Structure formats: C-alpha cells, structure tokens
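Asker: give me a model of this one.
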Amino acid sequence: MVTLHKKLFTTLFSLLLLSSAAKAADYEILYRAKVHPDSDVARVEIRLRGEQLPNQLTLSLDPERHRSVTAEHGLRLDDNSAVWKPREPEDSLHYEFVIDEQKASGSYDSLLTEHWAILRSDKLVPPIAARVPKGLEGQAELQFLLPEGWSVAAPYPTREEDSARYLLSDPGRIFPRPKGWLILGDITSRQDIIAGTDVRVAAPAGQGDRLQDTLAFIGWNLPAVKAVLPGFPDQLLIVTAGKPMWRGGLSGTRSLFMHADRPMISGNRTSSLIHELIHVGTGISGGKRADWIVEGLAEYYASAILFRTGGMSDWRYEQVLEWKTDWAREADTLFARRSSGPVTARAAIFMHRLDQALAKATDGAAGIDDVARALAQDRGRVSLAQLKEIVAELAGDAVDVDALIAGLENAG
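Answerer: Sure thing, here's the model as predicted:
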C-alpha cells in the first residue's frame, strides 16, 4: 500500500511539473547579444515567439548607452524610452549597447578589451515594463554570439544541449530579464559547491592568481552567511579583475564584482567580500533615507561573520567595534541620501546595539539575524517603518529603535 501511494504521489508530482513547464512556456523570450572586440558595442536582439505575446513592452533607456533601437513595426521612441507592441507569432527588437562605462576617476565599471569584457546584464538589457494578458507567462533565455575562443561566466544555469544559452529566472517579474555580472572572453575560473550554492570565481586569463584563495575564503564564510540568510541564491558568480576596473566591490543579482587588489580581509578587520555577499543574500535596497539600513547590515556582518567563523578573537572584535564607533562620530546623521564611510560605520554600530538590545529583551531568543532574515524576505525596498515593525514583532515595546538612533546621534 505504501509503495502504491508512493507511485501515485510520484505520478501526480510529475504531472504537476509538466503542467508547470507547459504554463511557463506560453511564449518564449530570447535575449541574444553579439560581442566582438572590433566593436565598442554589443548588438542586442530581444526576440519573442508564441501564439500570444505581451501587448506592450516599455524599455527604460540610457540614451548614452542604448542606441539605434529598431523594430519592423509597433515601435515608438521617446527621449528615454522605447515603447514596443510586438506581433504574434514572432517579433523582435534590436539595439546597440555601449559597453564601456568610465568613472570620473578614470576607472571602469564596465569594459570591453581585446581579450575580455566585464559588464552587468541588467545594464545590457534595460528595465522593461510589460503589459501582459492575465495568466500569460514567458520563459526567457540569454544567448551570446562571441568570437572563437571566447567563453562566458554568468550567474545562471546553461541549457544541457547548448552551453552558450542561459536559462533565466526573475521571480516576481511579469517579464523576466537577465540580471547580474558577466565576464566574457579569454577567462579563467574556479568552481565548487559550497553549502548548497554553486560558486564560480572568474577573472580574465592571466589575472586569476587569487581565484583559489577567494574560493577557499567563500568556503570558510558562506555557510555562516547562509545560516543568517537561508534564502541565499543557489548560484553565485564572483567576477574579479585588476586595472583599469574600478577599485572596489559591487553586488548584483546572484553575483558580485570585486577588484583583484582588494584584500579579502582589510587592515581594520572587515571584509569587503563578505559585505557584498550580504548584499547578494538580502537582495534589498533602501527606500527614502533608508540606505543606511542596507549598508549598515552589510557592514555589521562584514566583521561579525569573520568573528563567528573564528577569523578573530574576542578582543580583536572589540577593537573593530571601537574603530567603527570612532569613525561613526564623523557622521552627523544616519539619514543621508546615500550611506558610505562614517554613515555606514554608524549604521553598523546601530545594528550591533540593536542585536544586544533584542538579546536582552528576549533572553537571547531574538537578535539581529532575525531582523536581517525578515528584511530579506521580500528582497525589495526597505524602510525605517518596516525595521520598527520587525523589531516590535520580535520584542514588543521592550526595544525602542528611535531611542537607539538617538543614542548614536547624541554620541556623535
């Protein structure tokens, strides 16, 4: 009887999967990008195929980077947008994307060289607002057309029959599009499964001296990150390169970029790499005057995770907190438009004090990890009001967020 029930369950589950797959394939979306070092642009095609297609797509363009937008019909161009009404059963839109993006310092966020390219797929394909008939779902893939000898590292699984085509997922979006860092060209990489996440560290060929070190560092610390954030993606790409790329770290969907010269643990015993891992794991952004919440959590864990995994002693961790407290005094307030430097240090100290206050109020039953998990639940924009609501759910009136903030302001 048990065997019969098991077979019945297996059959029903298989039918459910087939039904879901059929539903997901109402129409197909193919993003195709042709990249060649002889050109300064990627030539991009968005091709739709199906008996029924979205009624209208509106692309939010960067006029300096998205240019020469064309379609056979149904296209209207405004200053910063392209409105496209595709026709069944198959239609396509084309444009050029300028890959190089240089900062005022002279370094690059995005760059195409003779041998490789580093860029973000959510810049390659701009934000798209879609009007879609109710219940219609699209299945999206990303394909690259590259010179011979070039390969790709992207934060998505590939099709078994075609390693140059990536299967995209964009939960919560009506019209899925690619997001996250990419590295193309003559590249080198190291890869492993760590705490259930497929981790790949990639760099241009000749710049991969620290790939194994980075993979080992992730193996040491990612389990602790995932203990805080169990919703951490099951795929992670870390792209690294040296000059002339920007000398910093920046997270993306299922991915991050870290300059090759950045230490994994800095002299002040924080880790930029862990900081960015927290951004990847939470997937949150700051609402109005709330960027300090996002950056404060990341900077708090940049040291706390190292402490938890044995990367420093108790007294060394106390030194870190003292250093951040001193630096925080240079900030006038937490509520800056963008959190960086002293503001982020002040926000990290707030998170530390909130952790202590929650532990005291709940006899150790709650702490900052619970706050981080709650904020990351929807992977969206966060606010001070949301933070207060979470704290109230954990500790009632026993922890006063406003008083903690005021304490920091007075200490400054």
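Asker: CA atoms for contacts and neighbours, from now on please.
Answerer: OK.
Asker: what about residue 44, which SS state?
Answerer: strand (DSSP: H, G, I helix; E, B strand; the rest coil).
Asker: from what I can see it touches residue 33, true?
Answerer: Yes: look at residue 44 against residue 33 with Cα atoms under 8 Å: they come within range, at 4.5 Å.
Asker: tell me who's in contact with the closest residue to residue 349 other than its chain neighbours.
Answerer: Excluding the flanking residues, the one nearest residue 349 by Cα to Cα, 6 or more residues apart in numbering is residue 325, at 6.5 Å. Residue 325 sits next to 345-346, 349 when contact means Cα atoms under 8 Å, 6 or more residues apart in numbering.
Asker: scan those residues and report the most crowded one.
Answerer: residue 346 (32 neighbours; other Cα atoms under 10 Å).
Asker: tell me what the strand or helix carrying that one is packed against?
Answerer: Per DSSP states H and E, residue 346 falls inside helix 342-361. Packed against helix 342-361 by the contact rule (3 or more Cα pairs under 8 Å, 6 or more residues apart in numbering; DSSP states H and E) you find helix 291-308, helix 314-328, helix 368-376, helix 384-395, helix 401-411.
Asker: export these to a markdown table and append columns for distance to residue 55.
Answerer: Converted to a markdown table, the helices and strands packed on helix 342-361 look like this (distance: least, Cα to Cα, whole Å):
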| stretch | distance to residue 55 |
| --- | --- |
| helix 291-308 | 36 |
| helix 314-328 | 51 |
| helix 368-376 | 33 |
| helix 384-395 | 35 |
| helix 401-411 | 46 |
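Asker: second input sequence below; structure requested for side-by-side comparison:
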Amino acid sequence: MTLRFYITSLLSLLLLSVAVPARTAEYELLYRATISPDSEVARVEIRLNGNKLPRRLVLHLNPERHLKVRSDAGLTVEDDRATWKPKGPQASLHYDFVISEQKASGSYDSLLTADWAILRSDKLIPPITVSVAKGLTARAQLQFELPSDWSSAAPYASTSDSKHHYEIVDPGRLLPRPKGWLILGNITSRQDVIAGVDVRVAAPAGQGRRLQDTLAFLAWTLPDVKAVFPGFPDRLLVVTAGKPMWRGGLSGTRSLFMHGDRPLISGNRTSSMIHELVHVATGINGGKDADWIVEGLAEYYAANILWRSGALSDLRYQQTLDWKEEWAGEADTLFVKRSSGPVTARAAVFMHRLHLALQEATDDAAGLDDVARELARDRGRVSLSQLQEIVHALAGNKVDVDALIAGLE
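Answerer: I've put the predicted structure just below:
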C-alpha cells in the first residue's frame, strides 16, 4: 500500500470523527406548586423523569420561607442548603413555601389572600446549582394546582397539556428555573402584541380599572424601548395591585410589578413603568459599587423614552433634566452599594452627559444607546471598567469616563 493511501485513510477517519455530533440526552423537569387560600404555604414538588438524571442538585434555601424539605432518598439539609442526589429514572423532592412576605413598612411584596396570590416564581423556586453529565439537558415545565375557579398568569407560554401549565425558558442554564412575577386567583387582564412582544397586564378582580390605560401606555412607549434594546423579551407580564401590596415598582424576568396607585407619568415627568421596563430589557445587575450604572440607565430612559416618543416636549424634557441635576446635588458619590434617590438622579445626569460627549466625539455616530446595548448584551453583572471599555471602543480617548464622573462633584 502506498503512502498516499495511508494519508487518505487517515484524513477520512479524521473527517468522520468531526462529522459525528456529540450525543445528547434529555430528562423531564417539572415544578409543581399547589396553592390554596386555606393554607399559608404552597406545596411544591420538583419532579425529575428520565433515563439519566443530574448527579446532584443544591437548593439555596431561605430558611424562613422554604420549609420541611423532604425526599425519599439522597437528601441532606444543612442550614440554608439542601443537597439532593436523585436516584432515577424518577425522583421527587418536596417542600413548603411561605407565600406572604411583609416588609418593615407593613406592606407586602408577596401576598396570598382568600381570592388571589401575587408572588415571584424565583422566590417560590430557590436558586439551584446542578451537576450533570456532559450533554444532558432538561425540558422544564411549571404547573399550578389551584382552586377550580382560579386563573393564572405567568411570563411564559402555556402548554397544551393542561390548565395552569407553562413551558420554562431559561437560556444558557444547565437547570432551567422559573423566574418572574406571577398572579393567581380571581384576576382580570388585558392582552395585546406590541412591537412583537406578547404583553399581558393583570390585576386582582376589582382592581383592574387602569389595565387598558396601562396597555395603551405600553403601546405608546414600548416600541421606543425595544428600539434601544432589540433583545427585549418576546413576552411581558405586568402585574398590578393596590393595598396592602408594596407601593412601588419592581422588575423581574420578562415581568414587572407596579402598584396600582403609581402614575404612569409622575409629576416630575419621569415614568416608573419605563424605569422598570428598562430593567426588564437589560437584565443587568451591578457589581461592586456599580449599582448606579444599572439604576442610572433606567432612570435616564425613564424620561428620555417619554421625550423621544413625543410624550414630552423639548422644553419639558429639559426641565426634567434640570430637576435631576438639582436633586443629584444631594448625593456625595455614585459609589454606594445600593443606588436610590439622589444617587440615582446623579447617575442619570452622568448618563445624559455621557450621551452628549459621545455624540460630540463621534459626530453623532454614537450615543448612550450604543453603550446601553453593549452593557445589556450578556444580561449579567456590569462594572465601571466594562463601561469604560465600551466608551473607549466607541470614541477612543475623546471621552474620559472618569473625568465625567469627577465633573458631577
């Protein structure tokens, strides 16, 4: 046999090995929660089904809310950690979850009443780390067992299998987990598709007088939010309710909560609704002393989106910027653990100045939208150094982030 024959054979084997795809396996993962107004807790089951199952799951519990964790085998519970080594092809873990959570102010950010429940699924199902064989993936679903006259709304698509049954989407995660706001019970809602986003606005029955107003406001402003953030989720659930729920707004995955008494546009011409929409759009969180970046972006766009959509005139928008400049003077620094009030106003002023500096340096070729999109690209933790790198890539040495920060003092 010739040398050419051996080389040809070797190349064929190499090509064959490259062409064969890696084997993958799938198991079914079901999160089931039974909720009744007769009980203060949700009865939660995590069920696994498949020829191959994860080697180990570690649940990071809130000991005050995740109670009575139990399984037939392979479970160890220590303080705020439950380590579960499931034995298959079928395995289940159970626990009780305390639904209602009261803040120091006396209001609630999670509540179960005789007629409805509002809570977050990422509190119901705690963070879970998992150890799995390479190529093993999960098909995850969330299901509720509720009183027969109750409805449900979640930021996921319903399955065709049964009532209150949802497909879980959690890209990039070895173990898909439900996240975002939920409303269950005797509820009312309005729904539409806005800029390609399936939007649902829901409230307890009798508290839905502003649902259509909210949907119309989103129809006016969400297209401009999505123009800045093309990666905006394809589904959005807005949950709203009055007393005794917390009188504020809070974003979640593909969802947000907004108290029913909060105005869509406040007297200072900003919008808490848009502020939370930006959080939904970016999915980012602040690293060490970087929460101001996250909150500053949201607060900047809370007025800017109103202006670019035509809801604010140039004069009114400038008045809003001037008001933020004045309020920002009450903050000594941006670098605090949690940004709020004057610190957030100071951060919004920085974002506006950064936008103007980028426009000037690039002859209007770049602005804050470009920075915001880059920060939101990976939907993860952001930092000042990352912000500096993005600005340098857009404008080189023509824009000095540190100098802009120092100029706020």
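Asker: out of the helices and strands packed on helix 342-361 of the first structure, which is the most enclosed?
Answerer: Burial of those is given as mean neighbour count (mean count of other Cα atoms under 10 Å); helix 291-308 ranks first at a mean of 24.
Asker: just name whatever secondary elements that one is in contact with.
Answerer: Other elements packing on helix 291-308 of the first structure under the criterion 3+ Cα pairs under 8 Å, 6+ apart are helix 211-228, helix 272-282, strand 285-286, helix 314-328, helix 342-361.
Asker: give me the buried positions along the first one.
Answerer: I take that to be helix 211-228 of the first structure. 211, 214-215, 218-226, 228 (16 or more other Cα atoms under 10 Å).
Asker: so which of those residues comes closest to residue 401 of the first structure?
Answerer: residue 228 (21.2 Å; Cα to Cα).
Asker: that closest one and residue 309 of the first structure, how far apart?
Answerer: Distance of residue 228 of the first structure to residue 309 of the first structure, computed by Cα to Cα, to the nearest Å: 13 Å.
Asker: again with residue 155 of the first structure
Answerer: Look at residue 155 of the first structure and residue 309 of the first structure: by Cα to Cα, they are 26 Å apart.
Asker: the two: who's more crowded?
Answerer: Using other Cα under 10 Å as the criterion, residue 155 of the first structure and residue 309 rank with residue 155 on top: 28 against 14.
Asker: quick one: secondary structure of the counterpart of that one in the second structure?
Answerer: Aligned counterpart of residue 155 of the first structure in the second structure: residue 155 (TM-score structural alignment). Under three-state DSSP, the three-state class of residue 155 of the second structure is coil.
Asker: from residue 207 of the second structure, how far off is residue 155 of the second structure?
Answerer: 20 Å.
Asker: closest to residue 17 of the first structure out of the helices and strands packed on helix 342-361 of the first structure?
Answerer: helix 368-376 (27.8 Å).
Asker: pull the residues that contact the closest one.
Answerer: When contacts are defined by Cα under 8 Å, 6+ apart, helix 368-376 of the first structure is touched by residues 228-229, 281-284, 297, 351-352, 354-355, 358, 382, 386-387, 390-391.
Asker: give me the number of residues near residue 337 of the second structure?
Answerer: Close neighbours of residue 337 of the second structure, defined as other Cα under 10 Å, add up to 13.
Asker: my guess is it meets residue 293, correct?
Answerer: No: counting by Cα under 8 Å, residue 337 of the second structure stays clear of residue 293, with 11.4 Å between them.
Asker: next up, the contacts around the residue nearest the centre of the second structure.
Answerer: Nearest residue to the geometric centre of the second structure (Cα atoms, centre = their mean): residue 253, 2.5 Å. With contact set as Cα under 8 Å, 6+ apart, residue 253 of the second structure has these partners: 155, 179-181, 280, 283.
Asker: would JSON lines of those residues with distance to residue 120 of the second structure be doable?
Answerer: Shown next, in JSON lines, are the contacts of residue 253 of the second structure (distance: Cα to Cα, whole Å):
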{"residue": "155", "distance to residue 120 of the second structure": "11"}
{"residue": "179", "distance to residue 120 of the second structure": "7"}
{"residue": "180", "distance to residue 120 of the second structure": "5"}
{"residue": "181", "distance to residue 120 of the second structure": "4"}
{"residue": "280", "distance to residue 120 of the second structure": "14"}
{"residue": "283", "distance to residue 120 of the second structure": "16"}
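Asker: between those, which is closest to residue 91 of the second structure?
Answerer: Proximity to residue 91 of the second structure was ranked across those by Cα to Cα; first place goes to residue 179, at 22.7 Å.
Asker: the closest one reaches residue 120, doesn't it?
Answerer: Yes: using Cα under 8 Å, residue 179 of the second structure is in contact with residue 120, at 6.9 Å.
Asker: common neighbours of those two, please.
Answerer: Taking Cα under 8 Å, 6+ apart as the contact criterion, the residues that touch both residue 179 of the second structure and residue 120 are residue 252.
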